[in-house]
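Peer 1: Have a look at this prediction, sequence included:
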Amino acid sequence: MTRPSSLRTHDLLGRAKPRFAKDGLTVHTDPNTLRRVTKALRGGGRRVTLVPTMGALHDGHRELMRRARSIPGSTTVVSIFVNPRQFGPTEDFGRYPRAFEADLDMCREEGVELVFAPEVDTMYPAGFTTGIDPGPLGDQLEGAARPGHFAGMLTVVNKLFAITVPDVAFFGEKDWQQLALIRRMVRDLDIDVHVVGVPTVRERDGLARSSRNAYLDELQRQQAVTISAALSAGQYAGEQGPEAVVAAAREVLAAEPALDVDYVELRDPDLGPTPTIGDARLLIAARLGTTRLIDNAHVSVTERV
């Protein structure tokens, strides 16, 4: 006997029927099934918004979800995938925080309706060789310290765009170089998605929210605030010129010997050369013990009087 269409678990081609529950959370692990869901949503007049994450969700991710959910007539997809291709051989892929059930609880609290949580061999099946070249910027700043990181990041983001085909995608500004490279990839490859950067969510003392903050012990947690304090010092020095911005930030960082500073750089917003006047971005990377922390802030550079 043929089952009524509303009860069939597979379509006439033998494919699993796409699952979606309005006002409820559905978790997908198969790219093709999710793609069919988002295609159907767009066909019905919905917009699709995407929040890519590596899980271990915190209030910074919560803000991304809220921005995504605020788009009228939209359905939000949150991807949860710890991407091995953006970790180096000596980095923390194996111990990166994973809290899947807690992540799903946060998604439910924020009204997210779709979660994409694939396995590694689903995203990178046997024989997978294709990747995205980030260009020269991929070897600078974080790229200099983490070879291959941005190629792996762009590759997975490109795959997420292809799977979900979002109208709008949301990324935090804490990873400013990541955001700049994603915007460049979208522009260079003519990808039809609007990329939105969301300001960094901070603790009350100024520390940028990050999944890696979980690695810090109590003392390191206090010491880490020095990074945001250095950014503030750099911002206040903007009216004295670009050299003063970097010098002010370095002076604050030098007062905390536990910080092993990798770089303090002032770049233009697209991470080109340091501007002599106008909008700029001050970027800092440092280690506390084995934990690498990054942060950045907007700086307005004005002429010396």
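Peer 2: Everything's here; your move.

Peer 1: For the rest of this, base every contact and every neighbour count on C-alpha atoms.
Peer 2: Fine.

Peer 1: so residue 112 sits in a strand?
Peer 2: No: secondary structure of residue 112 (DSSP: H, G, I helix; E, B strand; the rest coil): coil, not part of a strand.

Peer 1: OK, contacts around the nearest residue to it once chain neighbours are set aside?
Peer 2: Distances taken as CA to CA, 6 or more residues apart in numbering put residue 76 closest to residue 112, at 5.7 Å, once the chain neighbours are dropped. Contacts for residue 76 (CA atoms under 8 Å, 6 or more residues apart in numbering) come out as 48-51, 65, 68-69, 112-114.

Peer 1: Looking at the residues you listed, which is nearest residue 29?
Peer 2: residue 114 (10.7 Å; CA to CA).

Peer 1: separation between the residue nearest the centre of the chain and residue 194?
Peer 2: Geometric centre of the chain, nearest residue: residue 171, 4.8 Å, by CA atoms, centre = their mean. Distance, residue 171 to residue 194, using CA to CA, to the nearest Å: 11 Å.

Peer 1: one more structure, for comparison:
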Amino acid sequence: MSPPVVVSTVSELRARLRPWRSGGGGIALVPTMGALHEGHLSLVRKAAEEAEKVVVSIFVNPTQFAPHEDLATYPRDLASDLRKLEGVPVDLVFAPDPAEMYPEGASTVVTVGGPANGLESDARPHFFAGVATVVAKLLIQCAPDVAVFGEKDFQQAAVVRRLVRDLCLPVRIETLATVREPSGLALSSRNAYLSAADRDTAATLHKAMTAAAGSISAGGNPEAALAVARRQMESVGFTIDYLELRDAETLGAYDPSLDRPARLLAAARLSGVRLIDNIPVIKASNRGGTMAAARYT
């Protein structure tokens, strides 16, 4: 495949998209912050299944970083990202700079409640206002028919769905299961910060979560299962921001008396690198005398 066309201004983006809208095949958007890996590329492939034209945005959004976080050192390599995109069906790359996305004097911020409350917002209270604002901008600028997000950022995807619903934006949100390394470690741009030894250790996050989810699915006490997982993670050097069982649809407190799906979500630091992950928890139930199996993605 040939290299995708790159534009860096909203006016260029809209000019390129205008003739595509009359084609009838639809436009899909994949928002990213660059440092692309196979997880991102899987989102692009999914987008190509959903629409005729695919736009990938590459923008490290400053408003979702606190002053003490890694904005200055966040991996950026547009040339490398474009080479990776040559192997997947992309029609256009939107790569603006901060001044294009946040012109001088910009003062409008989108805030979201509901699924944005707790978890990530406890550790990073600034985060979802930054995410909601930049995603709203991208959806307005591109006006896609569908936008594709990864389930690794499960709470973020829930926030985006609420944003789209509450603002009546005419876009469908699709999500794709987390892509993992063979060890189970979720693919992330921040994995590049990990040493080889830490990368092996980091797999304990997913292993501990999977064991806890299995215990809960089999009818075990959730708090006991989570306590075991926390000890396992801390024993290899993790500092835990959160490890919680939540209602998978609302991200509110999980009520085991209700027949609703649950999600186990975690954020933890290893050698200063913050990793997040989540997996579904499927309660085993007696159906026709057989136990339903739990499946983790």
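Peer 2: Everything's here; your move. Just so it is clear, the structure is predicted and the values come from calculations on it, not from any experiment.

Peer 1: Next, the TM-score between them, please.
Peer 2: A TM-score of 0.90 describes the superposed chains when it is computed by TM-score structural alignment, normalised by the length of the second structure; 282 aligned residues with a CA RMSD of 1.9 Å.

Peer 1: tell me which of the contacts of residue 76 of the first structure is nearest to residue 233 of the first structure?
Peer 2: The closest of those, once distances to residue 233 of the first structure are taken by CA to CA, is residue 65, at 30.8 Å.

Peer 1: Is the closest one located within a helix, as I assumed?
Peer 2: Yes: according to three-state DSSP, residue 65 of the first structure belongs to a helix.

Peer 1: before we move on, the earlier item: now the counterpart of the residue nearest to residue 112 of the first structure in the second structure, what's its secondary structure?
Peer 2: Residue 76 of the first structure maps onto residue 54 in the second structure when the alignment is built from TM-score structural alignment. Classification of residue 54 of the second structure using three-state DSSP returns strand.

Peer 1: And residue 98 of the second structure, what's its match in the first structure?
Peer 2: Per TM-score structural alignment, residue 98 of the second structure is aligned with residue 120.

Peer 1: Distance of its match relative to residue 29 of the first structure?
Peer 2: Distance from residue 120 of the first structure to residue 29 of the first structure, by CA to CA: 10 Å.

Peer 1: where along the stretch 151-300 of the first structure do the helices fall?
Peer 2: For the stretch 151-300 of the first structure, applying DSSP state H, counting those that start in this stretch gives helices covering 176-188, 218-236, 242-254.

Peer 1: right, so of those helices, which gets closest to residue 34 of the first structure?
Peer 2: helix 176-188 (21.5 Å).

Peer 1: Please tell me which residues of the second structure the closest one aligns onto.
Peer 2: Using TM-score structural alignment, helix 176-188 of the first structure pairs with 154-166 in the second structure.

Peer 1: ok, and for the matching stretch, which residues are buried?
Peer 2: 154-164 (16 or more other CA atoms under 10 Å).

Peer 1: Those into a markdown table, with extra columns for distance to residue 132 of the second structure?
Peer 2: Output for those, formatted as a markdown table (distance: CA to CA, whole Å):
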| residue | distance to residue 132 of the second structure |
| --- | --- |
| 154 | 14 |
| 155 | 12 |
| 156 | 9 |
| 157 | 10 |
| 158 | 11 |
| 159 | 7 |
| 160 | 7 |
| 161 | 10 |
| 162 | 10 |
| 163 | 7 |
| 164 | 10 |
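
Peer 1: how about those residues, which pair is most distant?
Peer 2: 154 and 164 (15.6 Å).

Peer 1: Which residue, neighbours along the chain excluded, lies closest to residue 1 of the second structure?
Peer 2: Closest to residue 1 of the second structure by CA to CA, 6+ apart is residue 86, at 5.4 Å.

Peer 1: Pretty sure that neighbour sits against residue 4.
Peer 2: Yes: between residue 86 of the second structure and residue 4 there is a contact under CA atoms under 8 Å: 6.8 Å.

Peer 1: more crowded one of these two?
Peer 2: Neighbours per residue (other CA atoms under 10 Å) separate residue 86 of the second structure from residue 4, with residue 4 holding more: 18 against 14.

Peer 1: Tell me the one among the buried residues of stretch 154-166 of the second structure nearest to residue 291 of the second structure.
Peer 2: residue 154 (27.2 Å).

Peer 1: The closest one reaches residue 278, doesn't it?
Peer 2: Yes: Residue 154 of the second structure sits in contact with residue 278 when judged by CA under 8 Å, with a separation of 7.0 Å.

Peer 1: just the strands in the second structure please.
Peer 2: Counting by DSSP state E, the second structure has strands at residues 5-7, 27-32, 53-58, 92-94, 146-150, 172-176, 239-247, 262-270, 273-281, 286-287, 290-291.

Peer 1: In JSON lines: the ones you listed, plus distance to residue 183 of the second structure.
Peer 2: Formatted as JSON lines, these follow (distance: least, CA to CA, whole Å):
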{"stretch": "strand 5-7", "distance to residue 183 of the second structure": "35"}
{"stretch": "strand 27-32", "distance to residue 183 of the second structure": "24"}
{"stretch": "strand 53-58", "distance to residue 183 of the second structure": "28"}
{"stretch": "strand 92-94", "distance to residue 183 of the second structure": "32"}
{"stretch": "strand 146-150", "distance to residue 183 of the second structure": "19"}
{"stretch": "strand 172-176", "distance to residue 183 of the second structure": "19"}
{"stretch": "strand 239-247", "distance to residue 183 of the second structure": "20"}
{"stretch": "strand 262-270", "distance to residue 183 of the second structure": "16"}
{"stretch": "strand 273-281", "distance to residue 183 of the second structure": "14"}
{"stretch": "strand 286-287", "distance to residue 183 of the second structure": "32"}
{"stretch": "strand 290-291", "distance to residue 183 of the second structure": "28"}
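
Peer 1: Perfect, I'm done here.
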